[in-house]
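[1] Attaching a predicted model along with its sequence, questions to come.
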Amino acid sequence: MPATPGRADSRTESRADAPTAPSAPPKPAPLAGRATDSIRAALLIAACISAVWIAGHAVGAPAALIWAGALVASTVCCWALGVLPEPTATLLFFLCAVVFHIAPAPVVFSGFTSTAWWLMFGGAVTGVALRSTGLALRLADIIFHKRVGTYPQVIATVAMSAVGLAFLMPSTTGRVLLLMPIVLALAERLGFGPGSNGRIGMVLTVAAASYMPPTSILPANIPNSVLLGAASSLYGINLSYGSYLLLHFPILGALKTVVLVWLVCRLFPETRTMAAQPAATRTAMGGQEKTLAIILALAVAGFATDAWHGVSPAWISLAACIICLLPGVGLVSTKALTEQVHLIPLLYVAGFLGLGAVVESTGLGTAISAALLHWLPLAPGHTVGNVGALGAMGAVLGLMSTLPALPAVLTPLARDLASATGLPLETVLMLQVPVFSTVFFPYQSPPIVIAMQLGGVGLRHGTRLCLSLAAITVLVLLPLDFLWWRLLGYLP
């Protein structure tokens, strides 16, 4: 993936889930290029430190708070702009936070003990099992067979496949990497060549449907998982899979999928006659596929009933992961675990969560909240205005970085925002979901960029779809979502 500004974690997720294959060693970058990148990173970090230092002294902030703000600002900018590789920026954050005593080590490294981290780890292992056993391809064949009669039917099937897979595979890029080759092969069989509306529509459907609607499914995306872990570690609030799904999925999941299908068919219409599909020949399901299907079915059932049994989705995911790794089961070998479950995205999520914990423990979150409360028109009893102001604040922050960073930045501010608005703390936490589910530009969601890259679709087409869908979301879906929240009693 190209290292494009604002796409810091696109490389993270792509490396996380991409199957490994023998290849020639990569050629090292020219020394001059590496030196230039290092200089850019140093200048950016120096600019962040200087800006925070000047602003901090202007408002009379204590030195400890200024240094904490400088570290957080530098780290977020390095992640967002991609001036340093993600693991380098994350490790640098860990090192500086500990060496300069910004926060205690247990706080800095708290991301590794969070439910979000273990949820991602379990999802990565089960994703490997899905690919290696062949169950993923079997599911794709079942989904697409005899469902390609018309172009809208093709787009609807692709969208529902991406959303449905989110219930089984809690990795956005994993779903993209799994579906994209299948969808591209289907496009070729249907006669949709490179550059055709049909191919563009199918690729962008995979891109958007793999990220946007699954934000309403708790363990399906990185922002969801970061929110889950941060809410638990900072406030002791354990988000329930079932209540989260009920609150978000009807509007931001199901209805948004319908709107996405309609919009793709309108923006990228395809009227040509599609080629006939050959009859599919299927083999009987093997023993490993049956075993994995049972494990996944039990895991999904455990996710859906967590409010009843009280076990976090993270530990259910970890249990499924352990079963896949058991020698007697043999779904994921030690070699596959080593080669296909990569450390970089796990390190990245730990960095996100650690940054949020540092913001909270240093008092930086309280200071930022005070500044925001001074500027934002927040007041108890003005629900519509409060919700709109919080959403606008989140949208602006989301435009300045990638969306996975939002929960790490906003969650430490939630308690003060709840006090200012008079809304329950859990409601303020849940108000992040409509924000990070709304993508204005492709760079905000690295998996969307990965999908477009794999499918050979240009930025112009992706931006056109994202802006159009964001406009409909803001004007139609979010007001409906507001009414749905009121009906469920989350908003007064």
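    Perfect, I can see it now.
[2] CA only for contacts and neighbour counts going forward, please
    OK.
[3] Now do stretch 406-421: distance from first to last residue.
    Stretch 406-421 stretches 20 Å from its first residue to its last (C-alpha to C-alpha, to the nearest Å).
[4] So what's the gap between it and the chain middle?
    Distance of stretch 406-421 from the chain centroid (C-alpha atoms, centre = their mean, to the nearest Å) equals 19 Å.
[5] what's it in contact with?
    Residues outside stretch 406-421 that contact it (C-alpha atoms under 8 Å, 6 or more residues apart in numbering) are 223, 226-227, 230-231, 234, 352-353, 355-357, 359-360, 365-366, 368-369, 373, 378-383, 386, 394, 397-398, 424-425, 428-429, 432, 436.
[6] Next one for the comparison:
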Amino acid sequence: MHKPGNHTSLFQLPGVKPLVGVFLSVVAAVSIWFLPLHGLAPEGKKALAITLFTVIWWVFKIVPPAYSTLLMLMGYILLGVATPQEVFAIWTTPLMWLIIGSFLMATAVTKSGLAERVATFFIIRFAGSYLGLIILTYVLGFVLSFLIPHPFPRALLMMSLMRAVIQKSGVNATDAASLGFSVFVATTATSTILLTGDSTLNIATIGFSGLSVGWLDWAKYMAVPGILASVLMMLLYMAIFPQTDPVEIDRTSLILEQDKHGKMTRKEIITLIWVSMALVLWMTDSLHGIDPAWIALLVAVGLSLPKVGGVLDENDLMSGINWPILLFVVGAMAIGTVGRTTGLAQWLAGNLLPAKTPQNPYIFAALVGGVTMVIHMVLGSALACMSIMAPPMVHYAVSAGWSPLFPSLLVYTAVAIHYIFPFQHVTILLGQGDTGGYGSRQVLKYGVPLTLVTLIVLIPIEVTWWMVMGLF
């Protein structure tokens, strides 16, 4: 019998949400297929129907995203929208191999114990107060981005160490949730500073621009905006989540914990040498001309060699690479390629954006950033939003004489640091619940004012900095 006050949403019933998603995806695809979309070629109409169908499957999580992506790729090929060479073009570019190399390097740094040693070193020096721990999440997030080129293992490592500090200091539940949430918020911010800060989103951004952007080139355009974004996000965080109870942190026990690690092991030293070599070569790519992807792969191989390596083994090729994310990147890049070859990107730009491209870069940034943020709130997935928004925005910008990197970085920023609910950023979603100790309430409380911070970063900060750097 139904009890008063025990209301169950239709979407909460088992199996209902996926069925609704399947129904909406079919209706949307069929409608697009038969609608008279003037100016859009038949191949473009097919591409739009298949893409919209897949996006709905992503949003409703009908199956794991990697399988939805595979279905989309097969749809492009089997329905004659694009050739296999076009659909899987990213496998022939350095971008995909940079992602793979970065995953393997991250595995080595974590597996060897080097990352935990570095993190513990910084924790002892910053873990003196509640605010010190908040600052630590940003400092450590940035430092570890040199060693671990992916946000997931960085955030999980930092959280494991933060959890130990929380338990030893007797922090109350409210402050514990705030400290856990800070780890994942800081990871989203600091991931924007370096090209290898996020080996999926950052590298996908370069792919959408169609330009060759090196490690130092990314730092030239994004390091200052990324650092300022991190500072603004940290100050906002401190204002929204103030300390509620005194925190007594036992630094002596932390030092004793560090002493247990002893001297650096052979694997840690070897890993540090190989990763340092990669950083030096990435920073000097303009001198030697070797693409960062090939450097990452060579370092990964070096870490597996006998005598001078021995950190990575054949099992790491499967367990160390996040294959679902890799397939998702393939799908995102395929949407961009298909959008360009079928004329879909041009059609979307012509129908969704003003006919005349703003010549003022600040107005252009407000338009691109604002539209992207709105679409991101609907789609949820950052990479899915980028794959939909970047191609038409790039076409829109290039037609007015802007560099294609300009809209690509704007779209990237709008999805990389902005969210209101956990599902709108995979790193924030990763920490929700038992992992980070926070829930949707904390994310919403921070996400709403974060919208204003994101606009400040997008418009006055990034545009002004890029003008100084000569991007225009």
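    Ah, there it is. A quick note: this is a predicted structure, and the numbers were derived from the prediction, not measured.
[7] Now the TM-score, please.
    After superposition, the two chains reach a TM-score (TM-score structural alignment, normalised by the length of the second structure) of 0.88; 449 aligned residues with a C-alpha RMSD of 2.3 Å.
[8] Pull out the buried members of the contacts of stretch 406-421 of the first structure.
    223, 226-227, 230-231, 234, 352-353, 355-357, 359-360, 365-366, 368-369, 373, 378-379, 383, 386, 394, 397-398, 425, 428-429, 432, 436 (16 or more other C-alpha atoms under 10 Å).
[9] Sort out which of the contacts of stretch 406-421 of the first structure are in helices and list them.
    Using DSSP state H, the subset of the contacts of stretch 406-421 of the first structure located in helices is 223, 226-227, 230-231, 234, 352-353, 355-357, 359-360, 365-366, 368-369, 373, 383, 386, 394, 397-398, 425, 428-429, 432, 436.
[10] List the contacts of the counterpart of Ser110 of the first structure in the second structure.
    Matched to the second structure by TM-score structural alignment, Ser110 of the first structure sits across from Ala89. Applying C-alpha under 8 Å, 6+ apart, we find Ala89 of the second structure in contact with Ala334.
[11] just Arg117 of the second structure next, same as before
    Gln258, His261.
[12] check which helix or strand covers it.
    Assessed by DSSP states H and E, Arg117 of the second structure sits inside helix 114-126.
[13] Check the mean deviation of that helix from the first structure.
    Overlaying the first structure shows helix 114-126 of the second structure at a mean distance of 1.4 Å from the equivalent residues (mean C-alpha distance after the TM-score superposition for the first structure).
[14] Nearest the geometric middle of the second structure, what residue?
    The C-alpha lying nearest the average C-alpha coordinate of the second structure belongs to Leu201 (C-alpha atoms, centre = their mean; 4.4 Å).
[15] Around the closest residue to that residue other than its chain neighbours, how many other residues sit close by?
    Among residues not flanking Leu201 of the second structure along the chain, Leu383 sits closest, at 6.6 Å (C-alpha to C-alpha, 6 or more residues apart in numbering). Other residues near Leu383 of the second structure come to 26 when the count uses other C-alpha atoms under 10 Å.
[16] Then the one 3 residues further on?
    Met386 of the second structure sits with 28 neighbouring residues when counted by other C-alpha under 10 Å.
[17] aligned partner of it in the first structure?
    By TM-score structural alignment, Met386 of the second structure lines up with Pro407.
[18] Assign its match to helix, strand or coil.
    Following DSSP: H, G, I helix; E, B strand; the rest coil, Pro407 of the first structure is assigned to helix.
[19] about what we covered before: in the next helix or strand after the helix holding Arg117 of the second structure, what's buried?
    The helix or strand immediately downstream of helix 114-126 of the second structure is helix 130-144, counting by DSSP H and E. By neighbour count with 16+ other C-alpha under 10 Å, helix 130-144 of the second structure contains the buried residues 130, 133-144.
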